[in-house]
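1. Here is my input, please return the structure:
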Amino acid sequence: MTERDRTPDGRPRNARPRDALGRPLPPGEDGVERVPEDLDLDIEETVSEGQRLLDHGYPFHAHEVFEAMWRKAPPEERPLWQGLAQLAVGMTHLLRGNPKGAASLLRQGKARIRHYEDVPPYRLDIDGLSAWADHLLTQIDRGDPTDAPPIPILRMP
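-> Next comes the predicted model:
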């Protein structure tokens, strides 16, 4: 029996290469660079890296960056980072051709970030991100999801 690759805390690791949307590729194929499991960015770096990944067509990877912050954020901020991760993975599902999964995640992500609309932390454009999610949800509900959804802008101008 082959030993599974595991993290120091015992969680299984999936070392298979992945495509730009995070889908596993057959062993031995070239994939895109993955987000390190031990990613440790500060908030400014997290937002900047998340935006860079979204801008370059890697929403799955942006989701992983936000998820890393979600795991270490103080309890009062975890819904924010979870919501951002859900918005990014919702976009991932849309690009993968799964509009039903995309809609579910976009709705969940939007609901989580809306709790921060009165005082948006870190100059995050909560209203703009909500409008972006609404736009995609409208397209999905009409049965006309786009192959190239608009890229969300995380920060207020």
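2. Going by C-alpha atoms from here, please, whenever you check contacts or count neighbours.
-> OK.
3. From Leu105, how far off is the residue sitting nearest the centre point of the chain?
-> Centroid-nearest residue in the chain: His63, 2.2 Å away (criterion: C-alpha atoms, centre = their mean). Going from His63 to Leu105 by C-alpha to C-alpha, to the nearest Å gives 12 Å.
4. quick one more, to check against the first:
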Amino acid sequence: MAGEAPDKPPEDLPDLALKGIEEFNRGEFYECHEYLEEAWMQEPRRVRFLYQGILQVGVGFYHLQNGNWRGATGLLRNGTVRLREFEPETLGIDVARLVRESERCLRELEELGRERIEEFDRAGVPKVEWTE
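-> Modelled structure (predicted):
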């Protein structure tokens, strides 16, 4: 259907990166970190920093789940900066959308502040989407 993101990743995405993204999309950010860290360490090309950016955003959301405002905001900020060089898409990943949605979450967390982190609407945590 036009306008919908495909639900299948490209075939050239390494298995470790794919598993990390699957865990990210399930909200299993600790497991996401484990897979993407390994993919990042094994990848010799510059695309390794794409994996690192997704990893950092995921760890930011892990910190959010644990009520760690400083960790959440710091890693969301670092991760989105890292991801920007890969916009609008790389390896079939809609990087621009992930950056935009992660920055929205960061702004909301900054507005709420550390004392109100529990008020963050976790339904707004983004997923990694595929491009066509």
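5. sorry, back to before: was I right to think the residue nearest to the centre of the first structure contacts Met91?
-> No. Applying C-alpha atoms under 8 Å as the test, His63 of the first structure and Met91 come out as separate, 9.6 Å apart.
6. ok, and the closest non-adjacent residue to the aligned partner of Glu49 of the first structure in the second structure?
-> Under the alignment by TM-score structural alignment, Glu49 of the first structure pairs with Lys19 in the second structure. Computed as C-alpha to C-alpha, 6 or more residues apart in numbering, the closest residue to Lys19 of the second structure that is not its neighbour in sequence is Tyr35, at 6.4 Å.
7. now do Pro99 of the first structure
-> Pro99 of the first structure's closest residue in space is Ile140 (C-alpha to C-alpha, 6+ apart), at 6.2 Å.
8. Whichever helix in the first structure runs longest against the second structure, how far on average?
-> Using DSSP state H to define each element, the first structure has its longest helix at helix 78-95. Superposed on the second structure, helix 78-95 of the first structure shows a mean distance of 0.9 Å to its aligned residues (mean C-alpha distance after the TM-score superposition for the first structure).
9. thinking again about what came up before, anything in contact with each of His63 and Leu105 of the first structure?
-> Shared contacts of His63 of the first structure and Leu105, defined by C-alpha atoms under 8 Å, 6 or more residues apart in numbering, are found at Gln86, Leu87, Val89.
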